[in-house]
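**Student:** Following is a predicted model, sequence given first.
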Amino acid sequence: MYLDSGDFITRAEAIHALMARWTPDIATEILPLEQSRGRICARDVFSQNTLPVCRSAQADGIAVRFADFTDGVPDTSAWKKDLDYAMADTGDDFDDEFDTVIQVEDLVYNASGTFSIVPEAPIVKGQLVSAQGSMLCTGELILKKGAVVHPLQLCILAAGGISQLEVVKQPVVAYIPTGNELVRPGEKPQRGQNVETNGLMINGYLEEWGAVIRTYPILPDDRKLLDETLTNALQHADIILINGGSSKGSEDHTVWLLKERSSFLQHGIKSIPGIPVALSIVDGKPVINLPGPPFAAFCALDWCVRALIYRAQGRAMLPPQKVTAVLLQEVHKPAPYEFYLRLKVYKTADGFCAEPLSWGSRFSQAMNCNARMVIPVGLEGYQKGDVIEADLLYELPDEERRN
């Protein structure tokens, strides 16, 4: 299908058009608490426990009666355990007869096994004692609907008596790599062949965003086989990604097939790289035709596929972590479109610097890329020394924080 630039729309227009035609069915499932890490909480969760159940010590030491200290620190040489005092460990309860805790640091133990209390130790009634429910109360909201379950939340949920959690089902994303020239990772490419590398990148991001991946074997450029595989994928997945065949080559069958089968198709986006990406709805499900070049595929993942996966989970996308950096070279856009600029960002004694990376196809550029920015339509570029905002792709390691 010939790409007509007159039909191109912006990324924002494309994702809006796609979302307007797709309403995902957000289903839920119940999992054991220990299996819910990283999942999306499906509804508000309330504590079933009150903690402490009665009261507890805030420090290791002894529990005493404050009434014994009204005239100052008493002589403890003849004190008997469980009669004049009780042992108190952090988090433990103790007999109701006692109401105050003295920390072990304020005790001096003698060779005979008795102890004395440091004279200057402050003794206040009720000190170092947590009241009933001071940590958690029955009926208290402990996790909100839509929250991602992190390890700290698991701790709080367990304290609240939660052993199972209702979470949003993970969307299933089918990934279909296509191309006569492709071989699997690990196979040595021969003349005219190339390694199918996008699958590793795509699967990694899909897992990071909370999807389940269903990867198909590499398909040759065969329209009938592609049609059959798409039909199978639509039966088993919520979102389908077809990689390759998105441009206008003689073996690019994907967009022709989507034109026949889709109720909506947008082929061509005003964004470089990744102009030939195609967005479609087939049988009520999004089918995205990703370009073959890795960074072009990444860009489509970044602005389109991630938005679909988050919506399928009922989540709002958080903005990327940004840093303000000084641009080390001038940058000019190659066309009057949006432009994804790859950056290598590092920190110096004076702040962050951003080194623009070539927008060519060398993989060494990708190895150095740790941030990006999108130059919008209407802006021709930036000058060396301009201050820009860069979106970090991952946390900068120490070696990229140069002092």
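**Tutor:** Yep, it's here. Numbering: from 1, shown residues only.
**Student:** CA only for contacts and neighbour counts going forward, please
**Tutor:** OK.
**Student:** Next, the buried residues of the longest strand along the chain.
**Tutor:** In the chain, assigned by DSSP state E, the strand with the most residues is strand 338-348. Within strand 338-348, the residues that qualify as buried by neighbour count (16 or more other C-alpha atoms under 10 Å) are 338, 339, 340, 341, 342, 343, 344, 345, 346, 347.
**Student:** Stretch 219-239 too?
**Tutor:** Using 16+ other C-alpha under 10 Å as the burial criterion, the residues of stretch 219-239 that qualify are 219, 221, 223, 226, 227, 230, 233, 234, 237, 238, 239.
**Student:** Show me the contact partners of that stretch.
**Tutor:** If you take C-alpha atoms under 8 Å, 6 or more residues apart in numbering as the criterion, stretch 219-239 is touched by 171-174, 176-180, 214, 240, 251-254, 257, 283, 285-287, 308.
**Student:** residue ranges for the helices of the stretch 201-350 of the chain, please.
**Tutor:** For the stretch 201-350 of the chain, applying DSSP state H, counting those that start in this stretch gives helices covering 223-236, 254-261, 294-300, 306-312.
**Student:** Those helices: which one's closest to residue 150?
**Tutor:** helix 306-312 (17.1 Å; C-alpha to C-alpha).
**Student:** take the one below as the second:
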Amino acid sequence: MSQQPMLSVDEALDRLLAAARPLTEVETVATEAALGRTLAQSQVSPIAVPPLDNSAMDGYAVRVSDLNTQGDTRLPVSQRILAGSVGVPLAPKTAARIFTGAPIPPGADAVVMQEDTTAVEDGVTVHKAVTPGAHIRRAGEDIAPGATVLSAGTRLFPQHLGLAASVGLAQLPVVRRLRVATFFTGDELVAPGMPLEPGRIYNSNRYTINGLATALGFEVVDLGTVRDDLAATMAVLARAAQCADVVITSGGVSVGEADFVKAAVERQGRLDMWRIAVKPGKPLAFGEVAGKPFIGLPGNPVSVFVTFCLFARPFLLRMQGVQQVMPAAFWVEAAFDWPRPDRRREFLRARLVRDEEPTTRVEIYPHQGSGVLTSTVWGDGLVDVPAAAPVRQGERVRFIPFAELMR
């Protein structure tokens, strides 16, 4: 029987995102506790920001008509207005000493920068004429009352919390945290800190997957390592589906005699084995157990890292209710040759370098094997190489920073 053609990366992503069912449970948290959470409902501003016309800098509030356009103008200082206080109407032929953020007094129509003045006894000499509106921040120029300041489906980062606070929002409605259950199978796996006997390996994938999920703000339910046994695998799989929203594991989903995850999932739900035209990676299992999505990542350490970032991450974020789930990328000059590309789309571990010009370029780790986890620590991103596309030094390539894949 011939194998099904491989899915492209974009086709696999489309299928995953189409299958994601966003959580609907909402909880209200203090704004300062909302970092990393997903906003459940759009927020509108109850006020204008700024609430009043105010000074953009330290200086003097004046009437433009009082200034001499041909030379210096000496004006008495009639009042002093600090941020947080409100002045009185500005008397004609006077100036008000004003500080950044302080409200513009009625009658004033411009601010002269402190640098364009000289303080004199009982007054100020203005050396430079200004135009109406100079150095004034108008009420509502940033945010109008009733304007939407934050949209539903936004992941809340520090700037979002600052914006919410700027309009007086002390609490925010957020989607409850997605619960991700993980477990790992294999009699060869050993926990770090234990003796490493012949034929055994330390379980790095557990730390990679749990770490990535935690960095994205999900609640991780780590069910540990399961021995190679069908009954034990079925039991932990049922427990995972019962206590979490999504189940993720790595390895154990091929057709080998000791690969029990595939059989366990098929007995308790359904499983699709996808062959994706991606390197590292290619095999990806996606299915459902007791109504909960199941993702089976490849077993090689680098493949786990890359396929989680490319496929599991956007799926999980969409389930969390996030609207924008794809990482930002940019184009940069290649500082390497890649003369023998694979027929699959490749994601090379890479890092940015700056030479003397200065020009930002990207270099790749010399060993791109799927077991070389060192490359993910050495690098700070992935170079996205289209299928069967050689790369020559100096050409522009698409670069995805790790920082984008872990937020």
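**Tutor:** Happy to help now that I have it. Note that this is a predicted model, so its numbers are computed, not measured.
**Student:** between the helices of the stretch 201-350 of structure 1, which gets nearest to residue 29 of structure 1?
**Tutor:** Between these, helix 306-312 lies closest to residue 29 of structure 1; by C-alpha to C-alpha that is 14.3 Å.
**Student:** quick one: the alignment partner in structure 2 of residue 392 of structure 1 and residue 327 of structure 2, what's the gap?
**Tutor:** Here residue 392 of structure 1 is matched to residue 400 in structure 2, going by TM-score structural alignment. The gap separating residue 400 of structure 2 from residue 327 of structure 2 is 7 Å, by C-alpha to C-alpha, to the nearest Å.
**Student:** Settle it for me: which of those two has more neighbours?
**Tutor:** Between residue 400 of structure 2 and residue 327, residue 400 has the larger neighbour count (other C-alpha atoms under 10 Å), namely 22 against 17.
**Student:** which residues touch the closest residue to that one other than its chain neighbours?
**Tutor:** Excluding the flanking residues, the one nearest residue 400 of structure 2 by C-alpha to C-alpha, 6 or more residues apart in numbering is residue 329, at 4.6 Å. By C-alpha under 8 Å, 6+ apart, the residues touching residue 329 of structure 2 are 398, 399, 400, 401.
**Student:** nearest to residue 367 of structure 1, of the helices of the stretch 201-350 of structure 1?
**Tutor:** Nearest of these (C-alpha to C-alpha): helix 294-300, 11.5 Å.
**Student:** Quick check: which helices or strands does that closest one pack against?
**Tutor:** Helix 294-300 of structure 1 sits against helix 198-208, strand 285-290, with contacts defined as 3 or more C-alpha pairs under 8 Å, 6 or more residues apart in numbering; DSSP states H and E.
**Student:** 10 Å instead?
**Tutor:** With contacts defined as 3 or more C-alpha pairs under 10 Å, 6 or more residues apart in numbering; DSSP states H and E, the packing partners of helix 294-300 of structure 1 are helix 198-208, strand 271-272, strand 285-290, strand 338-348, helix 363-368.
**Student:** Measure how the first one sits relative to strand 285-290, angle-wise.
**Tutor:** Compare the direction of helix 198-208 of structure 1 with that of strand 285-290 by axes from the mean of the first three to the mean of the last three C-alpha atoms, to 10 degrees and you get 140 degrees.
**Student:** on that earlier part again, I'd like to know how far the residue nearest to residue 400 of structure 2 sits from residue 403 of structure 2.
**Tutor:** Using C-alpha to C-alpha, residue 329 of structure 2 is found at 11 Å from residue 403 of structure 2.
**Student:** Which neighbours do these two have in common?
**Tutor:** Residues touching both residue 329 of structure 2 and residue 403 (C-alpha atoms under 10 Å, 6 or more residues apart in numbering) are residue 381.
**Student:** ok, now which ones touch the aligned residue in structure 2 for residue 194 of structure 1?
**Tutor:** Aligned by TM-score structural alignment, residue 194 of structure 1 pairs with residue 201 of structure 2. Contacts for residue 201 of structure 2 (C-alpha under 10 Å, 6+ apart) come out as 186, 187, 188, 189, 190, 191, 192, 195.
**Student:** okay if I get those residues as CSV plus secondary structure?
**Tutor:** Output for the contacts of residue 201 of structure 2, formatted as CSV (DSSP: H, G, I helix; E, B strand; the rest coil):
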residue, secondary structure
186, coil
187, coil
188, coil
189, strand
190, strand
191, coil
192, coil
195, coil
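**Student:** Return the member of these nearest to residue 94 of structure 2.
**Tutor:** residue 192 (75.5 Å).
**Student:** so how far is residue 194 of structure 1 from the aligned partner of the closest one in structure 1?
**Tutor:** Taking TM-score structural alignment, the alignment pairs residue 192 of structure 2 with residue 185 from structure 1. Counting by C-alpha to C-alpha, the gap from residue 185 of structure 1 to residue 194 of structure 1 is 9 Å.
**Student:** before we move on, what about residue 102 of structure 1?
**Tutor:** Distance of residue 102 of structure 1 to residue 194 of structure 1, given as C-alpha to C-alpha: 72 Å.
**Student:** Ok, residue 369 of structure 1 next?
**Tutor:** 22 Å.
**Student:** Buried residues, stretch 92-112 of structure 1. List them.
**Tutor:** So for stretch 92-112 of structure 1, counting by 16+ other C-alpha under 10 Å, buried means 92, 93, 94, 98, 99, 100, 101, 102, 103, 104, 107.
**Student:** ok, which pair from those residues is furthest apart?
**Tutor:** Largest separation among the buried residues of stretch 92-112 of structure 1 by C-alpha to C-alpha: 93 and 107, giving 19.8 Å.
**Student:** counting contacts, what elements does the helix or strand where the match of residue 392 of structure 1 lies pack onto?
**Tutor:** Applying DSSP states H and E as the criterion places residue 400 of structure 2 in strand 396-401. Secondary-structure packing of strand 396-401 of structure 2 (3+ C-alpha pairs under 10 Å, 6+ apart): strand 330-334, strand 345-354, strand 360-364, strand 381-385.
**Student:** which of the residues in the third one are buried?
**Tutor:** By that I understand strand 360-364 of structure 2. If you call a residue buried by 16+ other C-alpha under 10 Å, then strand 360-364 of structure 2 has these buried ones: 361, 362, 363, 364.
**Student:** What is the burial count for the spatially closest residue to the first one that is not a sequence neighbour?
**Tutor:** It stands for residue 361 of structure 2. Distances taken as C-alpha to C-alpha, 6+ apart place residue 333 nearest to residue 361 of structure 2, at 4.8 Å, with adjacent residues excluded. For residue 333 of structure 2, the neighbour count with other C-alpha under 10 Å is 19.
**Student:** So residue 333 of structure 2 sits against residue 396, correct?
**Tutor:** Yes - contact status for residue 333 of structure 2 versus residue 396: in contact at 4.4 Å, counting by C-alpha atoms under 10 Å.
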